[in-house]
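Participant: One predicted model, sequence on top.
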Amino acid sequence: MKKFLIILSSALALWSGACFAGQTAQARFYCLSVHLDRGEGGASGWQTLDLTTLQDYGAINGELAPLFETYTHWSWFELYDELWELTYYGSLNVNKPAYKDANGNGFDDFYEVSQAVSATSSGVWQFEGSPTYTLSASWNRAAGSSVGTCVLNLSGYGSFTHTFRLLEYTGPLAYTPHLTTVTGRVDLVRTGNPEELFGGQVVFVKSPTNRFNLLELQPGAWTNASGQTLVYTNDFFTRESPWVTNYCGYVEFDDGDPNTPDDADYYLWVLSIDDMNDSDADGVPDFSDDPVILPPRRPVLQLAKGMTNLLLQIGGDVGRLHQILEATSINATVWTTNRSLVLTNDPQTVSLPIPPSPRFWRVRAF
């Protein structure tokens, strides 16, 4: 019987192309527009009030849209008098309730479904071609509910009671950090309606001068529950003290509701990303931290003799490059690469020919 000597060894090699670990952060996504259903009431009690940001008469979308001026929100309206069967057109500007942050997370409770709202605000309104009058708004919503009540009191014209709705989604953001970018996917579920899904791919570019705290969301597109594609543009995201695990910025769609005619509506949203992952415990979440290059696991080798060949079993990290090296002397200064492979299983078996003379093998992981 022919005898032969086989010695196995394993080694590690650091490779600049090593994979970075994927992580998962939690996302909350909400629209700065508020939806108001048709309001009823008025001076006679037989009037209705519909809000819309669509230009065509009779086109109603219920949107109270952000304004960023003297008042926080605006809308056109159609006021219908059921007794006289007349429709009046006008516009209104109104403030949302004053900023309040009961849970101290840096976000306005008005837009946070988990927080209750009971407050008043003020504004102005006018019919087309008429003077401006004042209005008051009373807002009430229970904690945990995305639906509340808004009473709009138009001075001289009575009060209208509306149901208002927050548009909020939550879900995981799975991401992979890179040296200058962060890539990932967000999968969101609407609060109060788990069958309504929204999400897609995201790419962030880190600021070269403030990479831990400033990132730019790149243009992209998400898919809504109806399978429609919503395209968004680039916007900046910031990480600020004292909420050092949070990244926040706008997502601005070309049109947030493709089902309404022509005009862009419900287009401006806020994406909040909360990342508790901090692999190196340096106080910077993995989302924007310099990625840690994880070394490969040291290969574990086993050898068995088959009828006509040798079976080398390699235990190691799936997806990593492994090199099988061989030499005729354990003290050889040059080892020849027998083959290179990326592990698809752990362990993985490789067939080797039976050598005619003493042979030494080792496996190096990258």
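Facilitator: Nice, I can see it.
Participant: can we go C-alpha only for contacts and neighbour counts from here?
Facilitator: OK.
Participant: Trp222 contacts Gln201, doesn't it?
Facilitator: Yes: with contacts counted by Cα atoms under 8 Å, Trp222 reaches Gln201, the gap being 7.0 Å.
Participant: out of the two, which sits in the more crowded spot?
Facilitator: Neighbour tally, Trp222 and Gln201, criterion other Cα atoms under 10 Å: the higher count belongs to Trp222, 19 against 16.
Participant: Quick check: which element contains the more buried one?
Facilitator: Counting by DSSP states H and E, the element that carries Trp222 is strand 220-223.
Participant: Comparison target, given below:
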Amino acid sequence: MKKLVVILISALVSRPIGLQAEQLAHARMHCLSVRFDYGWGPTGMERLDLTTLSDGINGELAPWYGPYSHWSKFELFDQIWGRRDYGVLLLNTPQFTDANDNGLDDFFEVSQPVSATSTGSWRFLGETNYHRLTATWTRAAGSPNGECVLELEGRGGFTHQFNLLEFTGAVVYAPGSNVVTGTIALVQTGATNNTLEGPVSFTKVDPDRFNRLELQSGTWTNAQADSFVYLSGLICRLQAWPTNYCGFVTFTDGDPSTPDQADYWWWLLAIEDPTDSDGNGIPDFSDAPVLVPPRPPVLRLTLGKTNLLLEIHGDVGRLHEILEADSVTASSWLTNQVVVLTNDPHIVHLPIPSAPRFWRVRAF
């Protein structure tokens, strides 16, 4: 009769390595351009359209680098005479306010209401002198759509509907010593079928690597599989709001649906990460990675018909090394095999030994 061999499993050993679990941060992105529908003048017979295109109408009131915050060309159509006049207008958006204290301009936040006026100037093409322009803005909290009355000196008020382009969602990221990588997934406020998603990579910028990161250029896609190519740009941590990061994202074309030319290209990305695993005041998004130790594996050994079944209970996706020796006091343990757990428990088949044998598992 064959003698039964008793198999023993030693005490377990585990040790951490530099594996960092994926984490989630809140993301919000808005276009610095404002989209305008056409507006009707006081007689109801004059129509005003805004555009930044050389040919065609895109409704864009775009950011400007001069004394005013925004600009646009316009087309003024007189339905009675069938006449079209063209010009340019310069306009400030309402003065910066931050009622919800997050470092962002309430005017561009859909969650915040707007009731304000701003000033600018306008002229027809061929004129040298500008005329006064006054804008009256109203928008309810929670709605991306509002009303703006553009009062053109000498021409009266034109009533427009305007729209803010805002996306909200999340960045799923893996912290890194020098590079933070992950994915972004955003949904347009007020138009949930419009999505934007893709990979992101942030390089920490020395010597202020916890507060300054450079978003590397890349491509995101929308629900229609249109590509949105963006350029690299600086993302900075806001010192007055230490869980918030903010920076510009420049698309080569922010709205492929408009005719030909690039437009709606300048956006502001805000990332909020309240997670601070080591409690040092720096969010995990830009902090040095915190090592996540593996869960100590738990083993169970059963006798099968032709082999032994070693059950390993531990973290799925982690590397586990199976060691063996002929004595529990052996100074040297040999590697039997290395496995990455795909299930919990993960089953490993071992041959039935002819002499006592000891196993232990080390998790990484």
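Facilitator: The structure has been received and is ready for your questions. Just so it is clear, the model here is predicted, and its values are computed rather than measured.
Participant: Now the TM-score, please.
Facilitator: Once superposed, chain against chain, the TM-score is 0.96 (TM-score structural alignment, normalised by the length of structure 2); 361 aligned residues with a Cα RMSD of 1.2 Å.
Participant: just to revisit the earlier point, what's in contact with the strand holding Trp222 of structure 1?
Facilitator: With contact meaning Cα atoms under 8 Å, 6 or more residues apart in numbering, strand 220-223 of structure 1 is reached by Phe198, Gly199, Gly200, Gln201, Val202, Thr229, Leu230, Val231, Tyr232, Thr233.
Participant: Can you tell me which of these are buried?
Facilitator: Buried members of the contacts of strand 220-223 of structure 1, scored by 16 or more other Cα atoms under 10 Å, are Phe198, Gly199, Gly200, Gln201, Val202, Thr229, Leu230, Val231, Tyr232.
Participant: Just name the closest of those to Thr245 of structure 1, please.
Facilitator: Distance to Thr245 of structure 1 across these (Cα to Cα) is lowest for Val202, with 18.5 Å.
Participant: Aligned counterpart of that closest one in structure 2, please.
Facilitator: Val202 of structure 1 maps onto Val200 in structure 2, with residues paired by TM-score structural alignment.
Participant: Pretty sure Val229 is one of the things that match touches, is it not?
Facilitator: No: judged on Cα under 8 Å, Val200 of structure 2 makes no contact with Val229 at a distance of 12.0 Å.
Participant: number of nearby residues for Asp105 of structure 2?
Facilitator: Residues near Asp105 of structure 2, counting by other Cα under 10 Å, number 16.
Participant: my bad, should have said Met1 of structure 1
Facilitator: 3.
Participant: ditto for the one 4 residues further on
Facilitator: By the criterion of other Cα under 10 Å, Leu5 of structure 1 has 11 neighbours.
Participant: What is the neighbour count of the spatially closest residue to it that is not a sequence neighbour?
Facilitator: Once flanking residues are discounted, Leu5 of structure 1 sits nearest to Pro358: 4.5 Å by Cα to Cα, 6 or more residues apart in numbering. Neighbour count for Pro358 of structure 1, taken as other Cα under 10 Å: 14.
Participant: quick one: contacts for the residue mapped onto Pro358 of structure 1 from structure 2?
Facilitator: Aligning on TM-score structural alignment places Pro358 of structure 1 opposite Pro356 in structure 2. By Cα under 8 Å, 6+ apart, Pro356 of structure 2 lies in contact with Val5, Val6, Ile7, Leu8, Asp326.
Participant: list the ones among these that structure 1 also has?
Facilitator: Using both residues aligned by TM-score structural alignment, their matches' Cα atoms under 8 Å, structure 1 keeps these contacts from those: Val5, Val6, Ile7, Asp326.
Participant: Same list, those residues, but as JSON lines with distance to Asp253 of structure 2 and secondary structure please.
Facilitator: Listed next are the kept ones among the contacts of Pro356 of structure 2 as JSON lines, based on distance: Cα to Cα, whole Å; DSSP: H, G, I helix; E, B strand; the rest coil:
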{"residue": "Val5", "distance to Asp253 of structure 2": "72", "secondary structure": "coil"}
{"residue": "Val6", "distance to Asp253 of structure 2": "70", "secondary structure": "coil"}
{"residue": "Ile7", "distance to Asp253 of structure 2": "67", "secondary structure": "coil"}
{"residue": "Asp326", "distance to Asp253 of structure 2": "67", "secondary structure": "coil"}
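Participant: and those, which are buried?
Facilitator: Buried among the kept ones among the contacts of Pro356 of structure 2 by 16+ other Cα under 10 Å: Ile7.
Participant: out of the kept ones among the contacts of Pro356 of structure 2, which one sits closest to Ile235 of structure 2?
Facilitator: Nearest to Ile235 of structure 2 among those: Asp326, at 56.8 Å, using Cα to Cα.
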